[in-house]
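**Q** Sequence first, predicted coordinates after that:
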Amino acid sequence: MKHIASTILTLAPLLTLAACDKPAPTSQQSPAPAVPAAPAPTTAGHTTPAASGAPTTLTIDRVTFTAPGNWVAEPPANMMRAAQFRIGADAAAAVFKGIRGSADFNLARWEAQLVNDDKHVQTTERDLTNAKLYHFVGTGTFDGGMSMGNQGPQPNYMVLGALIELGPEECIYIKATGPRATLEPARADWDAMVNSIAVAPAAQ
């Protein structure tokens, strides 16, 4: 009996340790459902398509147009710009609204930004429903002055402009500037954008 009691006393600590090594019983309660991640914040009224995404349709005042999918939207640089895009690595397009002055005044201003005798300018016009559209294509040495951060004359540049005349002294225009080597291959996308422009009637 003494031998049996001694054996029991010897085994007792081992049994206690074995019980401690057993995993804790798992709860039968179902795990809480995962909370979906919140969507990334976006800037109100500002759409950023992927670099090679689908075209984006924008409406600014009464003007609607479709920007090519490979135009990358950026935050507008100032309050006069309703929208702004990067084209390729080193060209840009912007939509300007609330522009005062006649179509002729603004077209002449664009031509004056091509500063050397090497410039070539072509302007065509067409009637849209509720507006007139002027299409400007210019090449040469470009100097945008303060509007381009006073970068000075930029040779071998291209200026593309689509000016929508909403009234005698009211315009919205889309203007692209950049190296000719960048914008010349993008002309098909630009022309498709120009052809997509539509203008709603003025409010009565």
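**A** Noted; the coordinates are in hand. Everything quoted here is computed from the prediction, not taken from an experiment. Numbering: from 1, shown residues only.

**Q** Please count neighbours and contacts with C-alpha atoms only from this point.
**A** Will do.

**Q** Check which residues of the host helix or strand of residue 193 are buried.
**A** Residue 193 is located in helix 187-195, with elements delineated by DSSP states H and E. Residues 189, 190, 193, 194 are the ones in helix 187-195 that count as buried (16 or more other CA atoms under 10 Å).

**Q** separation between the spatially most central residue of the chain and residue 148?
**A** Of all residues in the chain, the one closest to the mean position by CA atoms, centre = their mean is residue 73, 1.0 Å from it. Plainly put, residue 73 is 18 Å away from residue 148 if you go by CA to CA, to the nearest Å.

**Q** same question, residue 64
**A** For residue 64, the distance to residue 148 equals 26 Å [CA to CA].

**Q** all strands in the protein, in order from the N-terminus.
**A** Applying DSSP state E to the chain gives strands spanning 56-60, 63-67, 71-74, 81-87, 91-99, 120-128, 131-142, 154-167, 170-179, 198-199.

**Q** Dump these into JSON lines; add distance to residue 108 as well.
**A** Rendered in JSON lines, the data for these read as follows (distance: least, CA to CA, whole Å):
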{"stretch": "strand 56-60", "distance to residue 108": "24"}
{"stretch": "strand 63-67", "distance to residue 108": "23"}
{"stretch": "strand 71-74", "distance to residue 108": "27"}
{"stretch": "strand 81-87", "distance to residue 108": "20"}
{"stretch": "strand 91-99", "distance to residue 108": "14"}
{"stretch": "strand 120-128", "distance to residue 108": "10"}
{"stretch": "strand 131-142", "distance to residue 108": "10"}
{"stretch": "strand 154-167", "distance to residue 108": "12"}
{"stretch": "strand 170-179", "distance to residue 108": "14"}
{"stretch": "strand 198-199", "distance to residue 108": "24"}
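
**Q** what residues are up against the residue lying closest to residue 93 once chain neighbours are set aside?
**A** The spatial neighbour of residue 93 that comes closest, neighbours along the chain excluded (CA to CA, 6 or more residues apart in numbering), is residue 176 at 4.0 Å. Under the criterion of CA atoms under 8 Å, 6 or more residues apart in numbering, the contact list for residue 176 reads 91, 92, 93, 94, 159, 160, 161.

**Q** Below is an additional structure, to be compared with the one above:
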Amino acid sequence: MKKLTMGSLALAMTLGLVGCEDDPFENAPSVSASASAPAASSPQGEQEERSGGLGPVEGTELPPGHPPLGEQAGQGADMIGGVPAPQVPRMSPQEYGTVGPIRWQTPQEWQAQVPTNAMRQAQYQIPGEAGQEPAELVVFYFGPGGGGGVEANLKRWAGQFNGESPATFGEREVNGVKVHTVDASGTYDAGMAMAGQGPRDAQRMLGAIAETSQGLFFFRMVGPKALIDAKADGFESFVSSFEHGES
């Protein structure tokens, strides 16, 4: 695998200043896994979002399955395994859900934000009652074949939660779009010690992976369980709005 360029190192250092987040694709089994190909399951409890963390130092290689790096977020990317990384167009908050191979609609109360991490394709904040910690929904997309397989990602996401009840998984077709879902709750531990955040109790995640003509789109809503419980219908309407966009 090709070593990082100086431009990639600079990007990594810059992102590191933003703060460390959980990256659900750092340990994905293959950045070139296809949407339909079954992926080997990965151990539960692997580290998730560690953002800035596009970040090995010069002279080291990216971990297996790491999303591509580039001079800009998703563009001008390095070679991955000898193959040019996909060119992933970025969206502005005004464009969320209206361009690209998949379209969606969000509840009116969801607040579209500029992504805080170059790995994020879109980002929303879901507010709660006054003084309540908000939830967040993040969209990831790494181009055709990018981000790893469906099964391994769903299992790894579920493995971030330690609760009394096991995670539940589902699969259905929405307006011609094949969608895979996961629902997990309990203590959320995404390996975020780098950001000074340890495990968080009483959390819940609603996740969905949509198969499109241009590869997988990954959607994850995470936040306090009480808030997610109250907003679950909104997430359901969001997923139910999925439809194919431009190819």
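**A** Received the coordinates, thanks. Note that the coordinates shown come from a computational prediction; the quantities given were computed from them, not determined experimentally.

**Q** Give me the TM-score for these two chains.
**A** TM-score for the superposed chains, counting by TM-score structural alignment, normalised by the length of structure 1: 0.65, backed by 149 aligned residues with a CA RMSD of 2.6 Å.

**Q** Now do the helix holding residue 193 of structure 1 against strand 131-142, angle only.
**A** Between the direction of helix 187-195 of structure 1 and that of strand 131-142, the angle (axes from the mean of the first three to the mean of the last three CA atoms, to 10 degrees) works out to 150 degrees.

**Q** which outside residues touch helix 187-195 of structure 1?
**A** With contact meaning CA under 8 Å, 6+ apart, helix 187-195 of structure 1 is reached by 65, 66, 67, 68, 162.

**Q** quick one on the thing from earlier: residue 113 of structure 1: which of the buried residues of helix 187-195 of structure 1 is nearest?
**A** Minimum distance to residue 113 of structure 1 across the buried residues of helix 187-195 of structure 1 is 20.2 Å, recorded for residue 190 (CA to CA).

**Q** And that closest one? What does it align with in structure 2?
**A** Under the alignment (TM-score structural alignment), residue 190 of structure 1 pairs with residue 235 of structure 2.

**Q** Equivalent analysis for residue 135 of structure 1, please.
**A** With TM-score structural alignment as the criterion, the equivalent of residue 135 of structure 1 in structure 2 is residue 181.

**Q** from memory that match sits against residue 207, does it?
**A** Yes: proximity of residue 181 of structure 2 to residue 207 meets the contact threshold set by CA atoms under 8 Å, at 5.5 Å.

**Q** Find the residues that touch each one of these two.
**A** Shared contacts of residue 181 of structure 2 and residue 207, counting by CA under 8 Å, 6+ apart, come down to residue 154.

**Q** Between those two, which has more neighbouring residues?
**A** In this comparison of residue 181 of structure 2 against residue 207, neighbours counted by other CA atoms under 10 Å, the higher total goes to residue 207 at 24 against 20.

**Q** OK, contacts around the residue lying closest to the more buried one once chain neighbours are set aside?
**A** Of all residues not flanking residue 207 of structure 2 in the chain, residue 220 sits nearest, at 4.3 Å (CA to CA, 6+ apart). Applying CA under 8 Å, 6+ apart to residue 220 of structure 2 gives the contacts 136, 137, 138, 139, 205, 206, 207, 208.

**Q** Considering the residues you listed, which are maintained in structure 1?
**A** With both residues aligned by TM-score structural alignment, their matches' CA atoms under 8 Å, the contacts of the contacts of residue 220 of structure 2 that structure 1 also has are 137, 138, 139, 205, 206, 207, 208.

**Q** Now for those, which sits with the most neighbours around it?
**A** Neighbours here are counted as other CA under 10 Å. On that basis the top member of those is residue 205, with 27 neighbours.

**Q** Residue 59 of structure 1 -> structure 2?
**A** Aligned by TM-score structural alignment, residue 59 of structure 1 pairs with residue 98 of structure 2.

**Q** My guess is that match contacts residue 104. True?
**A** Yes: under the criterion of CA under 8 Å, residue 98 of structure 2 is in contact with residue 104, at a separation of 7.0 Å.

**Q** Have a look at these two and say which one is more surrounded.
**A** Summary of the neighbour comparison: residue 98 of structure 2 and residue 104, criterion other CA under 10 Å, with residue 104 having more neighbours (17 against 14).

**Q** With structure 1 overlaid, how far apart is stretch 225-232 of structure 2 on average?
**A** In this overlay with structure 1, the average offset of stretch 225-232 of structure 2 from its partner residues is 0.6 Å by mean CA distance after the TM-score superposition for structure 1.

**Q** Residue 158 of structure 1: neighbour count?
**A** Residue crowding around residue 158 of structure 1 was assessed by other CA under 10 Å; the count is 27.

**Q** what about it, distance to residue 138 of structure 1?
**A** To residue 138 of structure 1, residue 158 of structure 1 is 6 Å away according to CA to CA.

**Q** More neighbours: which of residue 64 and residue 148 of structure 1?
**A** More neighbours sit around residue 64 than around the other of residue 64 of structure 1 and residue 148, counting by other CA under 10 Å; the figures are 15 against 11.
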